[in-house]
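Peer 1: compute the structure for the input listed below.
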Amino acid sequence: MINNFKHIIGNNLINIRGWKTNRKIIVIESDDWGAIRMPNLDTRNKLTSTYPALYNSETYDKVDNLANTDDLTALFDVLVKFKDFKGNHPVITANTIVANPDFEKIKSSGFTEYHYEIFTETFSKYTTHNRTFDVWKQGIDKGVFKPQFHGREHLNVQLWLNALKENSQGIRNSFEMGTWNAKLNNGERLDVALNYNNEQQLQFVLNSIREGYQIFKEIFGYKSKSFIAPSYTWCDSIEKELSHLGVKYIQGGFVQIAPKYLIEKGSKRIRRHYNGEVNKLGQIYLMRNAHFEPSLYPNLDSVNRCLDYIKRVFWWNKPAIISSHRLNYIGNIEPENRKNTLEKLENLLSKIVEKYPDVEFMSSDQLGDLISVDKSI
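Peer 2: Just a heads-up that it's a prediction; the model follows:
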């Protein structure tokens, strides 16, 4: 009871400041599209049982995988059932990781060099994913899937490569099975891609952003106007690099987490932002204020909890920006995971359009464009 009360108070507090609108806007932001995680059921069972401390075996490493054609088609089939009063379908802002480790080349280098492959090349190595990118294009054409930039990898390359060189427990075995661990033996997370421990590592991070952004443009034929940092960890130097590239909007969670190097130099670990806040480079922050994460919180009533978020957000005259990660929609490891989420998503969307007949569905970049022309921010 007390924790729930604190949660409600906190959710109201984050919506007090920032850009206001009387329009009932819904944005669904979904991270991790394009990134590898757990290759298959057999690999998952072997690794999570052998190295339980190194994996998120109850969430991401339990079900998360490259979405295949069945995953995408089923998701799109639900989204196209609904329209707002302007005729727009709900749209998934598909925050995309554009590259994955090239395991063969890394091994050939004796684990001394990092090599990557574009995520569309990764699809070709999975027998169940041959036509996957064609389905991405179909979703884009239907207006229900809008890729935005999430990074080159969702992996801290420098930490991982060093652990491979040292042949750390579990790291090499995971590598041989075509994946990477969620954590190192000391508990440090490998999915915090933009974390760094010194200035040299920062330069590696900035270069990965430059290369990743260029890959994004070549794949999709447009610049990504928005960006979301893996694991919500980034710094001012990263924002400056993104600004040079053309990123106008910074997606985020409730807080921004500082890289380890800056924390050790005395910076605060977290920084709070609000929707419509403008940084010194003119970039606008888009902060998530609602959640629909059935796979992360299976014991919660995801539908009604999300509706409660939306109700509070609209009461404060704010757009509802819903976090809903890719893992919720993946069924090629556990089919029930996808089935369960899509049933709940259909229920959620049905209730939204019924309760808010004037609802408007937007992608993150569309919301950013709307806020950017409002001179009141």
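Peer 1: when you work out contacts or count neighbours from here on, use the C-alpha atoms and nothing else.
Peer 2: OK.
Peer 1: hang on, residue 121 in a helix?
Peer 2: Yes: per DSSP: H, G, I helix; E, B strand; the rest coil, residue 121 lies within a helix segment.
Peer 1: distance of it from residue 129?
Peer 2: Residue 121 sits at a distance of 10 Å from residue 129 (criterion: CA to CA, to the nearest Å).
Peer 1: in the stretch 251-377 of the chain, which spans are helices?
Peer 2: Secondary structure of the stretch 251-377 of the chain, counting by DSSP state H, counting those that start in this stretch: helices at 260-264, 302-315, 335-355, 364-372.
Peer 1: so what touches the shortest one?
Peer 2: The reference is to helix 260-264. If you take CA atoms under 8 Å, 6 or more residues apart in numbering as the criterion, helix 260-264 is touched by 195, 196, 197, 198, 269.
Peer 1: let's see this one next, to set against the first:
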Amino acid sequence: MELLAFALAGLVLLWGGVLLAFARPLVARWREPVLRQPVLVIESDDWGAGPLEQADALQALASLLRRVHDRSGRRALMTLGVVLEVPDGPRVAASGCREYHACTLADARFAAVRQAIQAGVADGVFVPQLHGQCHYWPPALLAAARLDEGVRAWLTAAEPGPTEVLPAALQTRWVDAARLPAAALPAAAIAAAVAEECANYASIFGTPPKVAVATTFVWTEAVEEAWARCGVEAVVSPGARATGRDAQGRPAGVDRAMLSGQRARAGQIYLVRDVYFEPVRGHAPQQLVAGLLARARQGRACLVETHRFNFLQARDASLAALEAGLAAALAACPALRFATPLELARALRERDPAWVDTRWRPRLAAWRARLDEIPRFRRAARLSGLQFPLALLRGER
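Peer 2: The predicted structure follows:
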């Protein structure tokens, strides 16, 4: 008996050591709010200034979303990460690529695109949010065009083209990626650029942006501070903030990880978007459903990332995949709730009891479902035997 007691004491000490070693991420996931019911948000980036065929794609998307309802009768909705300008190619060409000139979303040639967005907003199926004045840093684009013929051709094209064809590093707005590794932007330049884009957003949509998502998910704390001064309440992230681009052009310089519901130092609520659904890249409807079910077990909202290119390159197939995914999501989770990111952020900030579950059993089950995502914790729990008592915390939500 004494030997058994000694062994049990040693096991408890071992488990305590594992828990202590991972205390910070374990506590963070315990504090993270647990939602009462599954929540789905379809988030789509890059809309606005750009190819003129967007208008037809937006109309088709709105028609699809109007046909889909959750149990409360609310229509399915899609956020539109809006880009407010592209280059005015002929004017840039006339300057010999020495000067940048913009063609903004307010230009007459984008009238049909604006109308399609506004009609969807009026019907409650589109929710615009700030993606950026442009999907690049203009001085960096000019500098790159002097060295890269492909960038130069895109920059000087007669008709607005898709930013998706630019090198990934150049699609980043909040660093200077003309040369790699990318250089940081001055805080004053960031502040001026954010103030300009927020004012331009308000002039088109009638209200300042409340939700922002950085292009290519590369941004800095200075950007968040500038967004806060303009009234942005929520920042959409992939769960980490990359602040630069490395020598290979990859996102780098991660200076913060975040969970949904956590606050930025500037005051915004972070929302995590980490389920991907790009039909053009072979993602089937089941990928959307699998992501939703996993987030539901974790007590989290499912923010699904999809991009404009799906609905421009293969519109009919992508629309069919999205409709099938939404139907399968509603079948898998009958209590599914469609929501806007701003509604979700405010509910998480206020710990709204209509959204957030405070009961111990659901919180424990959700917390247990979140643990496997912690780097190295799963292996440590398996090697120490801690996985067995943790398995008892699994439960139906």
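Peer 1: out of the helices of the stretch 251-377 of the first structure, which comes closest to residue 60 of the first structure?
Peer 2: Closest approach to residue 60 of the first structure among those (CA to CA): helix 335-355, 11.5 Å.
Peer 1: which one in the first structure is aligned with residue 291 of the second structure?
Peer 2: With TM-score structural alignment defining the correspondence, residue 291 of the second structure maps onto residue 309 in the first structure.
Peer 1: ok, that match - contacts?
Peer 2: Neighbouring residues of residue 309 of the first structure by CA under 8 Å, 6+ apart: 11, 289, 290, 291, 320.
Peer 1: nearest to residue 96 of the first structure, of those residues?
Peer 2: Nearest to residue 96 of the first structure among the contacts of residue 309 of the first structure is residue 291, at 19.0 Å by CA to CA.
Peer 1: return the residue of the second structure aligned against that closest one.
Peer 2: In the second structure, residue 291 of the first structure lands on residue 276 (TM-score structural alignment).
Peer 1: report how many residues lie close to the residue nearest to its match when sequence neighbours are not counted.
Peer 2: Of all residues not flanking residue 276 of the second structure in the chain, residue 305 sits nearest, at 4.9 Å (CA to CA, 6 or more residues apart in numbering). The number of residues packed around residue 305 of the second structure, counting by other CA atoms under 10 Å, is 19.
Peer 1: residue in the first structure paired with residue 175 of the second structure?
Peer 2: Per TM-score structural alignment, residue 175 of the second structure is aligned with residue 195.
Peer 1: how many residues are close by its match?
Peer 2: Look at residue 195 of the first structure: counted by other CA under 10 Å, it has 28 neighbours.
Peer 1: tell me the SS of it?
Peer 2: With three-state DSSP as the basis, residue 195 of the first structure sits in coil.
Peer 1: hmm, back to that, most neighbours, which of the contacts of helix 260-264 of the first structure?
Peer 2: In terms of neighbours by other CA under 10 Å, those top out with residue 195 at 28 neighbours.
Peer 1: any idea how far that residue lies from residue 336 of the first structure?
Peer 2: Remark: distance between residue 195 of the first structure and residue 336 of the first structure (CA to CA) = 34 Å.
Peer 1: now do residue 30 of the first structure
Peer 2: Noted for residue 30 of the first structure: a distance of 20 Å to residue 336 of the first structure, by CA to CA.
Peer 1: now do residue 360 of the first structure
Peer 2: According to CA to CA, residue 360 of the first structure stands 30 Å off from residue 336 of the first structure.
Peer 1: okay, those two: which has more neighbours?
Peer 2: In this view residue 360 of the first structure and residue 336 are compared by other CA under 10 Å, and residue 360 has more residues nearby, 21 against 14.
Peer 1: check contacts around that one.
Peer 2: Contact partners of residue 360 of the first structure, counting by CA under 8 Å, 6+ apart, are 23, 24, 25, 26, 84, 85, 86, 88.
Peer 1: of those, buried ones?
Peer 2: With neighbours counted using 16 or more other CA atoms under 10 Å, the contacts of residue 360 of the first structure contain these buried positions: 24, 25, 26, 84, 88.
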